[in-house]
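**Student:** sharing a model prediction with you, sequence too.
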Amino acid sequence: MTIEAHLATLEKKHGVLEEELHEALNSPSCEDELISELKRRKLRIKDEIERLRSSTH
């Protein structure tokens, strides 16, 4: 997999997590643990995206 393809995959996953997080935040019955986990996963993906981008420049 090329770096560009990997970046595209990560960006797609990041977007999906963003949507899940938005839905979880708007759901009064959603547990704080789930919200925290979504935020952690989203941050890990964002960090990986930034690392890949900086390694290609």
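**Tutor:** Arrived safely.
**Student:** contacts, neighbours, all on C-alpha from now
**Tutor:** Fine.
**Student:** which residues in the protein form helices?
**Tutor:** With DSSP state H as the criterion, the chain has helices at 3-25, 32-56.
**Student:** now do the last one against helix 3-25, angle only.
**Tutor:** To tie it back to what came earlier, the one meant is helix 32-56. 160 degrees (axes from the mean of the first three to the mean of the last three CA atoms, to 10 degrees).
**Student:** what about versus this one:
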Amino acid sequence: MNVEARMESLRQMHHDLEEAIKEENRRPMPDSAVLSDLKRQKLRIKDEIARLDAEH
């Protein structure tokens, strides 16, 4: 997979995680452990996008 395709894939995953976070927050009693996990995953992907962008 080339860099552009990898970055697009990461951006899509980042977007999907953002939607999952919003959905969890809409629940009457959001699960803080789930939210923490989703946010951690989102941050990891954001860091990977930034790293690839800096290298490219």
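**Tutor:** Everything's here; your move. No experiment lies behind these values; they were computed from the predicted model shown.
**Student:** returning to what we had before: in CSV: the helices of the first structure, plus mean neighbour count.
**Tutor:** Shown next, in CSV, are the helices of the first structure (neighbours: other CA atoms under 10 Å):
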stretch, mean neighbour count
helix 3-25, 15
helix 32-56, 14
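**Student:** report back the residue of the second structure that's furthest from centre.
**Tutor:** Ranked by distance from the centre of the second structure (CA atoms, centre = their mean), the top residue is residue 28, with 22.9 Å.
**Student:** tell me which residue of the first structure matches up with it.
**Tutor:** In the first structure, the residue equivalent to residue 28 of the second structure is residue 28, according to TM-score structural alignment.
**Student:** tell me the contacts of its match?
**Tutor:** Listed by CA atoms under 8 Å, 6 or more residues apart in numbering, residue 28 of the first structure has no contact partners.
**Student:** how near is it to residue 22 of the first structure?
**Tutor:** Separation of residue 28 of the first structure from residue 22 of the first structure (CA to CA, to the nearest Å) stands at 12 Å.
**Student:** how many neighbours does residue 31 of the first structure have?
**Tutor:** Residue 31 of the first structure is flanked by 11 other residues according to other CA atoms under 10 Å.
**Student:** now do residue 30 of the second structure
**Tutor:** Neighbour count for residue 30 of the second structure, taken as other CA under 10 Å: 14.
**Student:** and it, how far is that from residue 21 of the second structure?
**Tutor:** For residue 30 of the second structure relative to residue 21 of the second structure (CA to CA), the value is 10 Å.
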